[in-house]
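Engineer: mind folding the following:
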Amino acid sequence: MAQPDPIPSMAIRDAATVILVRDPATSPRVLMGQRGATAAFMPDKFVFPGGAVDAGDATVPLAAGPGEVCRARLAGETTGATPDQLAAAAVRELWEETGQCLGRPGEWSDAPDDWSGFAERGLVPDASPLSFFFRALTPPGRSRRFDARFFIADAAALATDPDDFSRAEDELIHLSWVPLGEVRALNLPFITRVVLAELAQHLPSTAAPARVPFIRNDVIDGRVIWL
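Structural biologist: Model (predicted):
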């Protein structure tokens, strides 16, 4: 496979996003939330849970990491974060922004502060339900730039009540399961619309796709590369 041109790394942060799908085979719904009007990045937009990778994500004790196919793709295309670090960030962002947990029963006595509530539930993070689905680079000229990896997962893998958002932080409001046929009526970022189009073709499967689209919005060009 031909490798893409190097991506300028200045001011670009690795990020992870979770596309959580409920009832994918019957009446698919995706978990969405709205960013605040004063948010520095994508204000007022409805988005999937996600955010920047933290250095501490590299030390998270995953019960299981992403599958072999996803791991190989992430390892071959990453700009710095490891596959497990990206997956841990996805699990953490889902937990922080929605209160939902991808985890397995286990003891985690030394969990850092941002994972303390997760550990108090008697859970250790589990990234095995996540499948690497999409990658996109924020275009130049934006207030912040991210190299975002989108992971898809079936909500049946949650260790928590999918309707309970009481443990969510306040970064996203109006958290809800939106029917796939209605989600395009929301105020969505352009890239989210592109991802949703891919999702509609991929469902009812939530497994790793045959190939992963990578939208390069870099200073070189705007190519789509298939990973």
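Engineer: going forward, measure contacts between C-alpha atoms and count neighbours the same way
Structural biologist: Will do.
Engineer: select the longest helix from the chain.
Structural biologist: Counting residues, the longest helix found in the chain (DSSP state H) is helix 83-98.
Engineer: contact partners for the nearest residue to Thr98 once chain neighbours are set aside?
Structural biologist: Spatial nearest neighbour of Thr98, chain neighbours left out: Ala168 (4.4 Å); criterion: Cα to Cα, 6 or more residues apart in numbering. By Cα atoms under 8 Å, 6 or more residues apart in numbering, the residues touching Ala168 are 95-100.
Engineer: alongside the first, I'd like the structure of this one:
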Amino acid sequence: MPRPSQQLHPHRDPVPLRPAATVLLLRDTPQGIEVLMTRRSMTASFAPGAYVFPGGGIDAADALAHSQSTRRATQGDLHLTQAIAAIRESFEELGVLLARHPDGSYATTADIASLDRKAPFAAQCKERGLTLAGDQVFVLAHWIADRDLSRRFDVPFLAARMPDGQSPVA
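Structural biologist: Predicted structure coming up:
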């Protein structure tokens, strides 16, 4: 281990980790698999201009929405909360909604257009009889940002199939 005088940067305690979730939305096409990415604004405070998968911080409301989501028998509370956060972020950022009607059909473009991307997410879905498809979101990988970064995230990379008939709108 180098002496403190030999380190490139002075020691600093790492900033706290912020729980987040990101999702790879996949679509199978005749030309092969498509993966949805978006580009961050050049004025963003974190990773300006970077190409990213939709996602963001986990909100307290995400953990409170378990009763509005389907889940796999093996899906624990933490993974369900992460899935709900990813579903919410996909809707807020790109207008993609992983939610189903009681008959099992995914939300339509008309359903999506009737929702406000800035209003409380789970409550709007519940009002319209939509159930979040948490059981269709799977953990792919997990990343924790380097301790020397000024903003740090604890992020599972999740994967889900893009619902048929939906297209992203930034």
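Engineer: so after superposing, what's the score?
Structural biologist: TM-score of the superposed chains, computed with TM-score structural alignment, normalised by the length of structure 2, equals 0.71; 141 aligned residues with a Cα RMSD of 2.7 Å.
Engineer: mean per-residue distance, the following helix or strand past the longest helix of structure 1 to structure 2?
Structural biologist: For helix 83-98 of structure 1, the following helix or strand on the C-terminal side (DSSP states H and E) is strand 103-105. Here the mean offset of strand 103-105 of structure 1 against structure 2 after fitting is 1.1 Å, by mean Cα distance after the TM-score superposition for structure 1.
Engineer: show me the strands in structure 2, by range?
Structural biologist: 17-29, 32-35, 38-39, 51-52, 55-57, 99-100, 131-132, 138-144, 152-161 (DSSP state E).
Engineer: and Thr74 of structure 2, which of these is closest to it?
Structural biologist: strand 138-144 (11.1 Å; Cα to Cα).
Engineer: what does that closest one contact?
Structural biologist: 79, 83, 152-160.
Engineer: hmm, back to that, present the strands of structure 2 as TSV; the columns should include mean neighbour count and distance to Pro120 of structure 2.
Structural biologist: Supplementary listing: the strands of structure 2 in TSV, determined by neighbours: other Cα atoms under 10 Å; distance: least, Cα to Cα, whole Å:
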stretch	mean neighbour count	distance to Pro120 of structure 2
strand 17-29	19	18
strand 32-35	12	27
strand 38-39	14	23
strand 51-52	14	24
strand 55-57	21	15
strand 99-100	24	15
strand 131-132	24	14
strand 138-144	14	24
strand 152-161	20	22
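Engineer: for these, which one sits closest to Asp111 of structure 2?
Structural biologist: strand 99-100 (9.9 Å).
Engineer: residue range in structure 1 corresponding to that closest one, please.
Structural biologist: Alignment of strand 99-100 of structure 2 against structure 1: residues 103-104, by TM-score structural alignment.
Engineer: farthest-separated two in the contacts of strand 138-144 of structure 2?
Structural biologist: Top of the distance list for the contacts of strand 138-144 of structure 2 (Cα to Cα): Arg152 and Ala160, 24.4 Å.
Engineer: from memory Leu36 of structure 2 sits against Leu24, does it?
Structural biologist: Yes - the criterion here is Cα atoms under 8 Å, and Leu36 of structure 2 meets it with Leu24 at 6.5 Å.
Engineer: spit out the residues that contact the two alike.
Structural biologist: With Cα under 8 Å, 6+ apart, Leu36 of structure 2 and Leu24 have common neighbours Phe53.
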